[in-house]
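J.: below is the sequence, then the predicted model.
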Amino acid sequence: MRQTAVFGFLAATAFAAAAHAEDAPYEGDPNWSMRALLGYSKTGGNTDNSAGNALFHVAHVWNDWKFLFGTEGLYGSTKGETTAQAFTVHGQANYNFTPKFYGYLGAGYSDDRFSGFAYQDALTTGIGYQIYNDDNTKLTVQGGVGYLWLRKEYLVKDDIGGVIERLDYDPNTGIPYEQEHSVAFNGAANYEHNFNASTKILAGVGVLSSKDNTRTNATVSLQVKMSTHLALAAGYQIVSNSSPPAGSGKNDSLATLSLVYDMKNPKLAPE
């Protein structure tokens, strides 16, 4: 039931835009916006590390509706052994009551293989407000309630951080990890500002808080345009879980340098 509800909503959001569009989006279409990001690093010699990250966000407006879909991935290895692996997918459908005030329904799935959580899934609903939405500055805030499903796991790691074994119980107490589910508060803010024609900053924060765990995801990125569609971006992300299982830390951080491809218009940011 959990996966059916979450993935059903995500699939509906992802394909809603295509269902309402007669043709593929063209250059300058005011109803479409897309952002893709790809980064990779490799070190050799005394150290042997590889890391890659990817992001894809798309937004589409149809009448009073706005559909948002996004997915992010991360992979890292040390000496050929996986030491980081995460995947998230999320979707949201906004209905505009006024040009600035909207209601939303959303869903998200998070699978971070090194966080101590086997999964964290959520269905959300609430209201939002566009505080700023001009050519240079965009700021949107939203908040509401939803439902969160999660399951913890105990990670047994080796000296370089690779996972040797995943346990579905706490070895310190012998108590098994069951699926936890509860009502949750959700809130988010997204900000974008153009300093000039080639440089802008993007920042966002999202909170999902229940009696079982509070997950906070904050990102900031400085983007410098190289051409009409291509840019370089330096970013930083921190993900915090208030109640991780035994053996796992509360905070994970990620610094990236990535190539960005944008197909967008100045009035529609893919939050």
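T.: Received it, and whenever you're ready, just let me know what you need.

J.: from here on, contacts and neighbour counts on C-alpha atoms
T.: Noted.

J.: quick one: contacts of the helix or strand hosting residue 118?
T.: Per DSSP states H and E: residue 118 is located in strand 117-133. Residues outside strand 117-133 that contact it (CA atoms under 8 Å, 6 or more residues apart in numbering): 2, 6, 100-112, 138-153, 186, 244-245, 267.

J.: helices - which of these land there?
T.: The members of these that map onto helices under DSSP state H are 2, 6.

J.: mind checking which of the contacts of strand 117-133 land in strands?
T.: 101-112, 138-152, 186 (DSSP state E).

J.: just the buried ones from those residues, in ChimeraX syntax?
T.: Those of the ones in strands among the contacts of strand 117-133 that count as buried under 16 or more other CA atoms under 10 Å are selected in ChimeraX with:
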select :101,102,103,104,105,106,107,108,109,110,111,112,138,139,140,141,142,143,144,145,146,147,148,149,150,151,152,186
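
J.: give me the element residue 8 is part of.
T.: helix 2-20.

J.: after that helix, next one along is what?
T.: strand 32-43.

J.: so which bits of the helix or strand just after that following strand are buried?
T.: Under the assignment DSSP H and E, the closest C-terminal helix or strand after strand 32-43 is strand 49-62. With burial defined by 16+ other CA under 10 Å, the residues of strand 49-62 counted as buried are 49-61.

J.: alongside the first one, take a look at this:
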Amino acid sequence: MKIARLAGAIAALGLALQSGAALAALPESVRAMIDAAIATGDETKVRTVIDLARTTNPADSAELDAIIAAYDVQLAEAKAAAAAAKEQEVRTAGLFENWSGKGEFGAFRATGNSFNTGITAGLTADRQGIDWRHRLTARVDYQRANGVTTREQFLARYEPNFNLSGNVYVYALGQYERDRFQGFLGRYAASGGIGYQVFNADDLKLSVKAGPAYRVTEFTDGRSESRIAGLAGVDFDWNITKRLTLTQDTNAVAETGGSAVAIIDSRNTTLDLITGLNAAISSKLSARFSYAVEYDSNPPPGAVQTDTLSRVTLIYDF
């Protein structure tokens, strides 16, 4: 609707210019060409047409200058009105409005010397406000080999952050994990701290954050442990081409992007590192290959320190 209003405003400008006295000296064909370009709402096309008109009608440069000056004023007003309407829409949006996200699913099966089946599923949802951003993340990995469950991992995370000024923001984080094969039935973490957006271009985004954390772990042997820790993270997204994206995103544990999350305490350090490569299939669908490393410096008895997992999945944007 906003694009339509912008196109309408520019079209109205074209009609006004067409009837103005300032265009009297321009040939009808040139005038019609400029009006048609303005009516499309394509700024690049308008400027290209007027540049061509200058070349073919050098004597009318002053009139063409007046046209482009009026066009710039009208365009700025239309953009300002659209931006104000968008801001008002965001400010008045309900709790369940303005959410966007990605759903991900992958599966595999092997037969022969062994019989393996596995699934991986993930979901990330974001709600972007004027100063606030909310992110919900969930991931499930499940695998059976020769009739025995060999992987059963669940993760859920909620992270709101608030923009302080410029590239600086503060964040809060609540996280739940379950992985009985790594020795814990539940691991809960809460953190809050400060972050900085190093790069925020359309094709390159990088942010870092750090803060204290508090973690509670419930082990499979019945023990429970609570500790104060620290959290550090790096979020990275690089659009290599229009169809190929490399991701290394902190806290994006559901693999809409890669992730690198480190939680450190004096007794145990854990690191989740997920690197992904996304290839667009269509505007809504993409294929993804990712490689995950999960490191636990002091795992429960019988568990190893490092797990790795490769995934091939499909992602749907909504």
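T.: Okay, I see it. Model, not experiment: these values are computed from the prediction.

J.: got a TM-score for the two of them?
T.: After superposition, the two chains reach a TM-score (TM-score structural alignment, normalised by the length of structure 1) of 0.77; 219 aligned residues with a CA RMSD of 1.9 Å.

J.: re earlier: the helix holding residue 8 of structure 1 vs strand 137-152, what angle?
T.: 150 degrees (axes from the mean of the first three to the mean of the last three CA atoms, to 10 degrees).

J.: show me what helix 2-20 of structure 1 is packed against.
T.: strand 49-62, strand 65-78, strand 81-96, strand 101-112, strand 117-133 (3 or more CA pairs under 8 Å, 6 or more residues apart in numbering; DSSP states H and E).

J.: relative to strand 101-112, how tilted is that helix?
T.: Using the same axes, to 10 degrees: helix 2-20 of structure 1 against strand 101-112 is 130 degrees.

J.: touching helix 2-20 of structure 1 from outside, list them.
T.: 60-62, 67-69, 89-93, 106-109, 121-123, 149.

J.: can you give me how far it is from the chain middle?
T.: 16 Å (CA atoms, centre = their mean, to the nearest Å).

J.: do me a favour and get the end-to-end distance for stretch 203-218 of structure 1?
T.: End-to-end distance of stretch 203-218 of structure 1 (CA to CA, to the nearest Å): 8 Å.

J.: now what about that stretch, what contacts it?
T.: Residues from elsewhere that reach stretch 203-218 of structure 1 (CA under 8 Å, 6+ apart): 148, 180-192, 219-221, 237-244.

J.: narrow those residues to just the buried residues.
T.: By 16+ other CA under 10 Å, the contacts of stretch 203-218 of structure 1 give 148, 181-192, 219-221, 237, 239-241, 243-244 as buried.

J.: in strands, which of those residues fall?
T.: Filtering these for strands - DSSP E - leaves 148, 181-192, 219-221, 237, 239-241.

J.: got a list of what the equivalent of residue 93 of structure 1 over in structure 2 touches?
T.: Under the alignment (TM-score structural alignment), residue 93 of structure 1 pairs with residue 160 of structure 2. Residues in contact with residue 160 of structure 2 (CA under 8 Å, 6+ apart) are 132-135, 171-173.

J.: and residue 87 of structure 2, what does it touch?
T.: residue 130.

J.: going by secondary structure, it is in what exactly?
T.: Using DSSP H and E, residue 87 of structure 2 falls in helix 61-91.

J.: any buried residues in that helix, and which?
T.: 61, 63-64, 67, 71, 74-75, 78, 82, 90.

J.: for those, which one is nearest residue 38 of structure 2?
T.: Nearest to residue 38 of structure 2 among these is residue 71, at 8.5 Å by CA to CA.

J.: how close does that closest one sit to residue 135 of structure 2?
T.: 40 Å.

J.: ok, now residue 160 of structure 2?
T.: Going from residue 160 of structure 2 to residue 135 of structure 2 by CA to CA gives 6 Å.

J.: ok, residue 108 of structure 2 next?
T.: Per CA to CA, residue 108 of structure 2 is found 29 Å from residue 135 of structure 2.

J.: between those two, who's got more neighbours?
T.: Legend: neighbour count by other CA atoms under 10 Å for residue 108 of structure 2 and residue 135, higher for residue 135 (20 against 13).

J.: the more buried one contacts residue 158, correct?
T.: Yes: using CA atoms under 8 Å, residue 135 of structure 2 is in contact with residue 158, at 5.8 Å.

J.: not counting its neighbours along the chain, what's nearest whatever residue of structure 2 lines up with residue 224 of structure 1?
T.: Using TM-score structural alignment as the criterion, residue 224 of structure 1 maps onto residue 279 of structure 2. Closest residue in space to residue 279 of structure 2, ignoring its immediate chain neighbours: residue 244 at 4.7 Å, by CA to CA, 6 or more residues apart in numbering.
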